[in-house]
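**Student:** Okay, sequence plus prediction incoming.
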Amino acid sequence: MAEHEQARRAGAPAYPLAEAIPPALLDAEADRLDALASRPWLSRLPVYLKLGGPGFMGAALTLGAGTLTAAMLSGAQFGYRTLWIVWIAIGSGLFMMAAIARITTRGQFRLIEKQHERHGLVIARVLTAFVGLVVVAVAFNFGQVALGTHLIESLGNQLGVSLPQSLNWPAYVLLTSWIALSYGRGGRRGTVLVETFMKATLALILFCFLACLLVVGVDWGAALRGLFVPWLPAGKVGIDLFIASSAAAVGVMDWVFFHYAGLAKGWGPRHEGLARVDIFAGLALPFLLIYFLIVGVFAATLHRAGGDLPQTATELSAALIPLLGEQFAVLAFLAGFLAVPITTTVGMSIACAVGMHEAFGWKPDVHSPRWKACILLPQLALLGAFLPNPIALIIVIAAVLSLTNNIVGWSFYLLFNDREVLGPDRSRSYLWNIGILVQVTLLNAVAIMWVLNRLGLWGD
């Protein structure tokens, strides 16, 4: 702890991406936060939203094709009745995210390096960095690219322009790559550019889905019951729904990415309050609102219409379009929906670069060919357009991620409580520790259930 604090005061950041930030700028920012501390919370919020960023980046990672598909299926099949799961999906994750905020701002060490020191190479470099970030970014980007290029085609059709997936994929790759490659360039300027893009895009998603919901209407009575009265369908369907919705929220990538994004901004002990607000206002609140809006739109359309339902995001979106009626609502839905995979691909690309450099112990340099190559690695997902659906591979990845979530979660829990690592800033709260353990257990349990279910060993 003493070494890290001395390095910070000497102007040596814990993460190389923050090296170009003038110490005077960080001190002025911290002084501004200190001055705000005595003001009412609502008057502080606009400043926190402006200075925050890693939380919004985390929301982009979390709100991907998998989360949207789970929300769409939930609304289309069961209306509002399963909305309550969202509290479990995001609520339990806030305990670990708050712990990561403490480690980032008070510890100011590179998390994976500290893991390596305390818990060994396999847990740190392999499970956390390579599996938790790199493998997840590459594997899960297949779904983002497939959904994004489909939505570009659908949006073009609505506007009378032919943009088939076979031709529009370069536009998707160029846009997401350019934004991701901007991260960290020019000191804080490039980081702020990407964070601003994420904030604006999340606002666009909220606006577009809200516009759709206003068109189709809301059954507020049913929505309130769904939010606060637990219910699940019987048998395998209920298990599938609970697993998909619960596992769609916060995991290893979110924990680690928030930490390194905070280090890249030069956050120190005086930024801890900002970091916690960023987690709530940037990550949790957008997730809750967007999840509710998507469920609401599909509850008021496909669920109300009845009949057989498609099972993929692309098929669900295609089935919804005729039911929205107004052209404005259709365009709003497609634009908001398209923003989701774009932001997720950007976030995963940056997380992949961070993971690769931490896995191999490389010093990150945003101007180097190596960093750029790592940023572009998830774009291998374009090969998914030419490969069969890899069900067996997905099952294997899910099993590995189950193990990763559990082991990495325990590792972070131990670091958070380690006197030699955090000293007086370690956790002293039983409630905080219990909350972290609940999330680690939940993530592991739902992943194992999912794998067993797909293998026909769980559920009828």
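**Tutor:** Noted; the coordinates are in hand. Just so you know, these numbers come straight off a predicted model, no measurement behind them. Numbers count the residues shown, from 1 in each chain.

**Student:** From now on I want contacts and neighbour counts done on CA atoms only, so please keep to that.
**Tutor:** Will do.

**Student:** Which helix runs longest in this protein?
**Tutor:** If you go by DSSP state H, the chain has its longest helix at helix 327-360.

**Student:** Downstream of that one, the next helix or strand is which one?
**Tutor:** Using DSSP states H and E, the helix or strand that follows helix 327-360 in sequence is helix 369-376.

**Student:** mind listing what's buried in the next helix or strand after that next one?
**Tutor:** Sequence-wise, the next helix or strand downstream of helix 369-376 (DSSP H and E) is helix 391-416. Residues of helix 391-416 classed as buried by neighbour count (16 or more other CA atoms under 10 Å): 395, 397-416.

**Student:** now swap in stretch 223-230 and tell me
**Tutor:** Buried residues in stretch 223-230 (16+ other CA under 10 Å): 223, 225-227.

**Student:** try stretch 376-391
**Tutor:** Result for stretch 376-391 [16+ other CA under 10 Å]: buried residues 376-379, 381-382, 384.

**Student:** Comparison target, given below:
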Amino acid sequence: MKGIKKYFGPSTLVTAAFIGPGTLTVCTISGANFGYTLLWVLLFATISTIILQEMTARLGLITQKGLGEAIRAQIENPVVRAIAIILVFTAIIIGNAAYEAGNISGAALGIEGIFGDTIPWAMLIGVVSFAILFLGKFQLIERVLIGLVMVMSTVFIITALIVKPDLSEIFSGLFIPSITDQNQLAILGLIGTTIVPYNLFLHASSVSKKWKKQEQLGDLRKENAVAIGLGGLISMAIVITSAATIYGTGVSGINEMAVQLEPLLGSWAKYFIAIGLFAAGISSSITAPLAAAYAARGVFGWKEKASSWKFRSIWIFILMIGTIFSLIGYKPIQVIQVAQIANGVLLPVIVSFLIHLCNKKSLLDNYVNKPWQNMLAFVVIMVSLVVSFRSLNSVFNFI
């Protein structure tokens, strides 16, 4: 039991955080619109996430500090430090606010699938998330998230096997990249829902709770690879089930999303998707504001505890913005898509700072990045930038 337990911890929390309503929605839409052709994006994004989360976890283990604290401490020039703080804080606030709107909209979409739109569910979800964050019951939340990841993985992976997808098309989709004018936003959304910028802050801040010694780096890396690899497998399974069952039909709501699980769950598929969206939305609506607050505390050098009102003011703001945007009339599917696109656009800013820190020998000594880690991180930045710039006009038109 002890050998198995070491593979569950901060990295599993990261996986559960990115397997939220955004992943379920964006992966379903990608499979429905483009079949298996964008599986290569998830393969690339999963490998990239393993590398980037290992970097931020290693930073947290060796320094016993969060990513925000490291950024502030390692930039000595006051002007450059101020610019860096503004850039990081702005990216985190914008990204997390958009992500939070998607989380709450996803949870609301799930509960509406069972009870209908009888009341403003987004407001109720915002209040519940506020209560959980205010009370600080995070250990219980972590267990729920881990359980959610396991349930999601089992259902989607089994369904992906039952629908008997075309293996040659899966192989082609995994290893032959395809970028067209039509799929650019989908690519950016898949990257944004997998390589989540706020998870880099969340991971670095939470890793020191379990990992204390430099000698544990090997175990940390194993946990990181297993947990995030599982998350990538779940995302691919969602695309595969969607491509095999609803390709070419379009997705506008929960009923269309449920069709992909009917081969396994039959008439219960709608309720599973509804409960899954609700649970994933609630869990992610808690982790996103919390990660923003940790990031703010780090970059501004606050010494206050998580129970201080300065710390709470950040997550309250993120939660409030997310709730408001979920209430003002945008369709939940649209809000969720835009949130993932925003994450993809903001990703290069955070990754650039992470690369800088993980190459500082004065900070990590012999644990600095290897050349291949830098190379892959730069590829993540370049792919995100290229797709972001090519899609910018489409993003504005989409919004």
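**Tutor:** Arrived safely, thanks for sending. None of the values given here were measured: they were computed from a predicted structure.

**Student:** Tell me the one among the buried residues of stretch 376-391 of structure 1 nearest to Gly435 of structure 1.
**Tutor:** Of all the buried residues of stretch 376-391 of structure 1, Pro378 has the smallest distance to Gly435 of structure 1: 32.4 Å, by CA to CA.

**Student:** What does the closest one correspond to in structure 2?
**Tutor:** Per TM-score structural alignment, the equivalent position to Pro378 of structure 1 in structure 2 is Ile318.

**Student:** so what's that match up against?
**Tutor:** Applying CA atoms under 8 Å, 6 or more residues apart in numbering to Ile318 of structure 2 gives the contacts 93, 96-97, 100, 289, 292.

**Student:** nearest to Ile132 of structure 2, of those residues?
**Tutor:** Nearest member of these to Ile132 of structure 2, counting by CA to CA, is Pro289, at 11.7 Å.

**Student:** And the counterpart of the closest one in structure 1, how far from Phe140 of structure 1?
**Tutor:** Using TM-score structural alignment, the partner of Pro289 of structure 2 in structure 1 is Ser349. Going from Ser349 of structure 1 to Phe140 of structure 1 by CA to CA, to the nearest Å gives 11 Å.

**Student:** Show me which of those two is the more surrounded one.
**Tutor:** Taking neighbours as other CA atoms under 10 Å, Ser349 of structure 1 and Phe140 compare with Ser349 leading, 29 against 20.

**Student:** What's the separation between the more buried one and Gly355 of structure 1?
**Tutor:** 10 Å.

**Student:** next one: Asp219 of structure 1
**Tutor:** 44 Å.

**Student:** who's more crowded, the two?
**Tutor:** Counted by other CA under 10 Å, Asp219 of structure 1 and Gly355 do not tie: Gly355 has more neighbours, with 29 against 13.

**Student:** how close does that one sit to Gln165 of structure 1?
**Tutor:** 30 Å.

**Student:** just the helices in the stretch 101-250 of structure 2 please.
**Tutor:** With DSSP state H, counting those that start in this stretch, the ranges of helices along the stretch 101-250 of structure 2 come out as 121-135, 138-162, 167-175, 184-194, 197-207, 217-246.

**Student:** could you redo the ones you listed as TSV and give each row distance to Gly113 of structure 2?
**Tutor:** Output for the helices of the stretch 101-250 of structure 2, formatted as TSV (distance: least, CA to CA, whole Å):
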stretch	distance to Gly113 of structure 2
helix 121-135	11
helix 138-162	18
helix 167-175	31
helix 184-194	23
helix 197-207	29
helix 217-246	19
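
**Student:** Of those helices, which is nearest Ile50 of structure 2?
**Tutor:** helix 217-246 (5.8 Å).

**Student:** Off-centre distance for that closest one?
**Tutor:** 12 Å (CA atoms, centre = their mean, to the nearest Å).

**Student:** Also stretch 80-91 of structure 2?
**Tutor:** Relative to the centre of its chain, stretch 80-91 of structure 2 is centred 22 Å away, using CA atoms, centre = their mean.

**Student:** got the buried residues for that stretch?
**Tutor:** 81, 84-85, 88-89, 91.

**Student:** Can you tell me which of those residues lies closest to Ala131 of structure 2?
**Tutor:** Nearest to Ala131 of structure 2 among the buried residues of stretch 80-91 of structure 2, with distances taken as CA to CA, is Phe89, at 24.7 Å.

**Student:** right, and that closest one touches Ala296 too?
**Tutor:** Yes - between Phe89 of structure 2 and Ala296 a contact is recorded at 6.5 Å, counting by CA atoms under 8 Å.

**Student:** if I line the two up, what does Ala16 of structure 2 land on in structure 1?
**Tutor:** In structure 1, Ala16 of structure 2 lands on Ala60 (TM-score structural alignment).

**Student:** do you know how far the equivalent of Val408 of structure 1 over in structure 2 is from Ser30 of structure 2?
**Tutor:** By TM-score structural alignment, Val408 of structure 1 lines up with Ile350 in structure 2. Distance, Ile350 of structure 2 to Ser30 of structure 2, using CA to CA: 26 Å.

**Student:** What is the neighbour count of Leu230 of structure 2?
**Tutor:** Leu230 of structure 2, neighbours per other CA under 10 Å, totals 18.
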